[in-house]
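Asker: the sequence isn't on hand, but the structure is:
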């Protein structure tokens, strides 16, 4: 019974990225209104600087501050800090952004999506070398390999803003 409870709790934590939204966060009325991203603003060098500023910030469901944030919150804050306009706050909203691209065509700044559990979803920002910037429930804001034994089989799709 205890083992089943622990497994259930771990599954909930891993799938929590898409579960909740800070209700005080403005959400654009239509993601189609978001213009294409300026590559001069949304590039690997600037994403790595953003990572340095936020590295280790803990995971917090619905969070958008240095006290904690979730995966879609990280993408939301990074986009707002580096590009300017708001994008949808949830993983579900972010899946509708941009143009879907093949995994073999990934470039720095593309959004990468993962299916972590039956309904759980996770999002991060692609970096070169099969790496991506995201928020781990255990280690906070970090860079992970998409070839990692956990992430590789859970890859869902990518989109380019």
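Answerer: Cool, the structure landed. Quick caveat: nothing in here was measured; it's all calculated off a predicted structure. Residues are numbered from 1 along each chain as shown.

Asker: from here on, contacts and neighbour counts on C-alpha atoms
Answerer: Will do.

Asker: pull up the gap between the residue lying closest to residue 122 once chain neighbours are set aside and residue 107, please.
Answerer: Taking Cα to Cα, 6 or more residues apart in numbering, and ignoring the residues beside it in sequence, residue 122 has residue 114 as its nearest neighbour in space, at 5.0 Å. For residue 114, the distance to residue 107 (Cα to Cα, to the nearest Å) stands at 17 Å.

Asker: got another one to weigh against that:
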């Protein structure tokens, strides 16, 4: 006997309700997954090294007026024309990165020569020696009264010459990675500690021919 009209309608309504319920469940699942993806992106942004470095620098400079001296000056450096001024600008973009012995990238942190080496390669196309003592043999010697922005300045901080290096900024200020527990920052060469330990300066040249840096003694 064929099914009655009432039975057919009942079956159709049940199927339609089931389909509606399935669509609702699918929509809830998509929204939930989107929320998870957004949370994951937020967590990734909070753990980004650049975000962390910025927070460290801002908290550090609250009690460090000297470190804040050029906080508003750093600008993205341009690869052309290549001058020693771009070397200083590249280093200033690393303000707040933590010191790490042997470190040579923003992700790992920097020691003094690691910071200079990284900035020189990024801004001038130079591959410098890894130690500050070896860097002191590159470029040409510069007298104190001839210092210009981007010159390398050297100090005796470990009982021997050229054991520490920074990058001159002008106005007797330099940027460097000072020591364990500190961050890349700006200091004055007029401070007694640095004035007593100053060893001299060298001026590099941009690598425009992909050849090794010429040395002048």
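Answerer: Received, thanks. Bear in mind the structure is a predicted one, so any value in this text is a computation, not a measurement.

Asker: what's the matching range in the second structure for the helix or strand containing the residue nearest to residue 122 of the first structure?
Answerer: With elements taken from DSSP states H and E, the one containing residue 114 of the first structure is strand 111-115. Residue correspondence for strand 111-115 of the first structure in the second structure, counting by TM-score structural alignment: residues 152-156.

Asker: stretch 146-158 of the first structure: which residues count as buried?
Answerer: Along stretch 146-158 of the first structure, these residues count as buried under the neighbour rule (16 or more other Cα atoms under 10 Å): 146, 154-158.

Asker: residues in the second structure aligned with it?
Answerer: Counting by TM-score structural alignment, stretch 146-158 of the first structure falls onto residues 189-201 of the second structure.

Asker: who's in contact with that stretch?
Answerer: By Cα atoms under 8 Å, 6 or more residues apart in numbering, the surrounding residues in contact with stretch 189-201 of the second structure are 136, 141-144, 147, 151-157, 161-162, 172-174, 188.

Asker: let's see 7 Å
Answerer: 141-143, 151-157, 161-162, 172-173 (Cα atoms under 7 Å, 6 or more residues apart in numbering).

Asker: ends of it, how far apart?
Answerer: Using Cα to Cα, the gap from the first to the last residue of stretch 189-201 of the second structure comes to 12 Å.

Asker: and what of stretch 159-174 of the second structure?
Answerer: With Cα to Cα applied, stretch 159-174 of the second structure spans 21 Å between its terminal residues.

Asker: ok, back up a step: just put the buried residues of stretch 146-158 of the first structure in CSV and tack on secondary structure and distance to residue 3 of the first structure.
Answerer: Listed next are these as CSV, based on DSSP: H, G, I helix; E, B strand; the rest coil; distance: Cα to Cα, whole Å:
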residue, secondary structure, distance to residue 3 of the first structure
146, coil, 29
154, helix, 23
155, strand, 27
156, strand, 28
157, strand, 32
158, strand, 34
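
Asker: let me know the closest of those to residue 86 of the first structure.
Answerer: Residue 86 of the first structure has its nearest neighbour among those in residue 158, at 19.4 Å by Cα to Cα.

Asker: can you tell me how far that closest one is from residue 43 of the first structure?
Answerer: Here residue 158 of the first structure is placed at a distance of 16 Å from residue 43 of the first structure (Cα to Cα).

Asker: over to residue 106 of the first structure?
Answerer: Counting by Cα to Cα, the separation of residue 106 of the first structure from residue 43 of the first structure is 13 Å.

Asker: for residue 77 of the first structure, same thing?
Answerer: 15 Å.

Asker: what's the neighbour count on residue 5 of the first structure?
Answerer: Applying the criterion other Cα atoms under 10 Å, we find 10 residues in the vicinity of residue 5 of the first structure.
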